[in-house]
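# Just the structure for this:
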Amino acid sequence: MEGNFLPNIDYGFAISRGVRILSISPVFAEPVAEAALGMALDLARGISRSDRYFRQGSEKYGLDANRKAYSLHRQHLGFIGFGDLGRAIVPLLAPFHPTIKAYDPWLPPEYIESMGCQAATLQEVLTSSKIVFVVAGVTAQNQGMLNREAFLSMPAGAALVLVSRAAVVDFEAMLDVAATGHIRVATDVFPQEPLPLEHRARRGDNLLLSPHQAGALEQTLAQIGVMVTADAELIARGLPPCLCKIAQPETVTLWRSKPVEQS
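Sure thing, here's the model as predicted:
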């Protein structure tokens, strides 16, 4: 069982023989979505930053503590990628009544608009959003897509929430731009995991770090068995699976996810 389509299967041969190839990735959408919302709130309101200041004895009070804070209410938000995870985050944002733009080259504008969002170009999402959720899986077409220029094009003080795969971004460039104070970053994923103790991200400013924990809940892992069993029963009855993600011949060979390297 795997949450990604890895390059360890001859997909063309399997599909031509009628073999179903499924991923259990949809099971992680809801838990990662709520973690992403928590990260966005923290970056916007400076919650963990104020906690650190308290522990250092340098806290500020009232408005002085919020000079660089902003609300999610009626805010301009953006999505890069709009698969299972993006669609799980959108309903959580509804109480804030935001304007949401989404970029996903694998989806038609009509699909994005059916979710109450505006289809947009990558540049439009980056330049107009106060908070950008990066939820795109890594493919042959988007590795390192978010580079230094992309981060610098974001509004000053904007926040980036990275909860998909680190390979979508130029990770070092992201750290560089965050260090200048131009953007704030929350990330649940890293180029190498566990992150080396000497890695600069551990000492970086304007960073909220999460150790790839967003989807790893016991209740979520238990749900994998329910999902796989239900789809296996459908297949045994001659019906198509409906809970797991199905490998599509047009795109499955473009995925570039790989098992996380452990040090």
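
# contacts and neighbour counts: CA atoms only from here.
Noted.

# Which stretches in the chain count as helices?
11-16, 29-45, 47-56, 84-93, 109-114, 122-128, 148-152, 171-179, 218-236 (DSSP state H).

# JSON lines for these, including mean neighbour count and distance to Ala102?
JSON lines is the format used below for those (neighbours: other CA atoms under 10 Å; distance: least, CA to CA, whole Å):
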{"stretch": "helix 11-16", "mean neighbour count": "13", "distance to Ala102": "29"}
{"stretch": "helix 29-45", "mean neighbour count": "21", "distance to Ala102": "16"}
{"stretch": "helix 47-56", "mean neighbour count": "13", "distance to Ala102": "27"}
{"stretch": "helix 84-93", "mean neighbour count": "19", "distance to Ala102": "9"}
{"stretch": "helix 109-114", "mean neighbour count": "14", "distance to Ala102": "7"}
{"stretch": "helix 122-128", "mean neighbour count": "20", "distance to Ala102": "7"}
{"stretch": "helix 148-152", "mean neighbour count": "18", "distance to Ala102": "15"}
{"stretch": "helix 171-179", "mean neighbour count": "19", "distance to Ala102": "20"}
{"stretch": "helix 218-236", "mean neighbour count": "14", "distance to Ala102": "27"}
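
# One more sequence to fold, the one below, so I can look at both together:
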Amino acid sequence: MNHPTAPPLPRTLLAMSAQIHGMLRTDPAFDRLTEVATVDPDLLVTDFDSAEAAVLAGTEVLFTHWGAPRLTEDALRRMPGLRAVVHAAGSVKAHVTDAVWQRGITVSSAAAANALPVAEFTLAAILFANKRVLDVAHTYRTERAPIDLLTFYGGYGNHRRTVGVVGASRVGRRVIELLRPFDLDVLVHDPFLAPKDAEALGAEPAGLDDLARRSHVVSVHAPELPETRHMFDDRRLALMRDGATLVNTARGSLVDTGALTRELVSGRLHAVLDVTDPDVLPPDSPLHDLPNVLLTPHIAGSLGNELGRMTAWAIDEVDRYARGLPFAHPVGPDELSRLA
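Predicted coordinates:
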């Protein structure tokens, strides 16, 4: 009796930075890739120009991560059998070009997995901001003596504070979801979000200026687009109430760094900044030392063992492709224009 032969597993090639590849090779989640694809886990491409022609020509699925080389028309000509790009990280903007979709190549991203730690970081930032944790810690470190908390911080706390979420992205929606158990009032601004959909999320739709005026904490989760550059400029920052906190875990360009620096130096506003413009601030930037600023080097997204979650999601996508199923987390050209 003849038994049907299982279709061959897709020939898959790794494309990412050597550093990331080294980290993935030690992650137990990565081992499953060999079960769902024909892949050499030790073979890595960091530059399509120097890659072996036969390897590129035989590739059906490209498994990418941070540091993947750009998929230009020239690169794609060297991969005539390429049918899918599976990105084991968030944004694909750095390496996926229009030529990919013009060739009919499908794309998947683990952005939804990467959104989870960003939202968790944001939740912690919001709760800490409303409790003035940075201020209290700085004062306690300076005084090294009992502090009259009711006198200095009696007006702060997390009861019935207003949080403004800018951008109903994957992260923004997850932040709103995480805020539900708390006694907070949540506003949301997103030009692509209908009022009924905002209410379904559990947030009140608001114009951006109105959100800036009313919020005790403003958290930015919008994509980096020409129209969102410096969306928080001198004028809009001035609308924020005295003592409000700006949280930015999206992209540094969404905030005018000079304008925000002036507000922070004056002490009128507070900030939690995981991203800045430029990405690395100059050593003499006052933001490094201000007591009302928490400055971190882009750690809100997947870090350390959290990379394994994105890897697992991406391998699930390769498995779906191998079984002839559509991606669970596809990325298309229209969606790409609204992503970070």
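
# Leaving out the residues flanking it, which one is nearest to Ala33 of the first structure?
Spatial nearest neighbour of Ala33 of the first structure, excluding adjacent residues (CA to CA, 6 or more residues apart in numbering): Ile89 at 4.8 Å.

# what's stretch 312-326 of the second structure aligned against in the first structure?
Stretch 312-326 of the second structure corresponds to residues 226-240 of the first structure when matched by TM-score structural alignment.

# now swap in stretch 168-177 of the second structure and tell me
With TM-score structural alignment as the criterion, stretch 168-177 of the second structure aligns to 82-91.

# Tell me the counterpart of Ala110 of the second structure in the first structure.
In the first structure, Ala110 of the second structure lands on Ile24 (TM-score structural alignment).

# ok now do that match, which residues does it touch?
By CA atoms under 8 Å, 6 or more residues apart in numbering, the contact set of Ile24 of the first structure is Met1, Glu2, Gly3, Asn4, Ile224, Met227, Val228, Cys244, Lys245.

# now do Gly86 of the first structure
Taking CA under 8 Å, 6+ apart as the test, what Gly86 of the first structure contacts is Ala33, Phe79, Phe133, Val135.

# can you put these in JSON lines and add distance to Asp10 of the first structure?
Supplementary listing: these in JSON lines, determined by distance: CA to CA, whole Å:
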{"residue": "Ala33", "distance to Asp10 of the first structure": "32"}
{"residue": "Phe79", "distance to Asp10 of the first structure": "32"}
{"residue": "Phe133", "distance to Asp10 of the first structure": "32"}
{"residue": "Val135", "distance to Asp10 of the first structure": "26"}
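
# what about the second structure, which of those residues hold up?
Compared against the second structure with both residues aligned by TM-score structural alignment, their matches' CA atoms under 8 Å, the contacts of Gly86 of the first structure retain Ala33, Phe79, Val135.

# of these, closest to Glu149 of the first structure?
Nearest to Glu149 of the first structure among these is Phe79, at 17.6 Å by CA to CA.

# tally of neighbours for that closest one?
Neighbours of Phe79 of the first structure under the rule other CA atoms under 10 Å: 29.

# how far away is it from Ser50 of the first structure?
27 Å (CA to CA, to the nearest Å).

# likewise Phe13 of the first structure?
For Phe13 of the first structure, the distance to Ser50 of the first structure - CA to CA - is 55 Å.

# how close does the residue sitting furthest away from the middle of the first structure sit to Gly18 of the first structure?
Distance to the chain centre peaks in the first structure at Arg237, reaching 35.1 Å (criterion: CA atoms, centre = their mean). Here Arg237 of the first structure is placed at a distance of 15 Å from Gly18 of the first structure (CA to CA).
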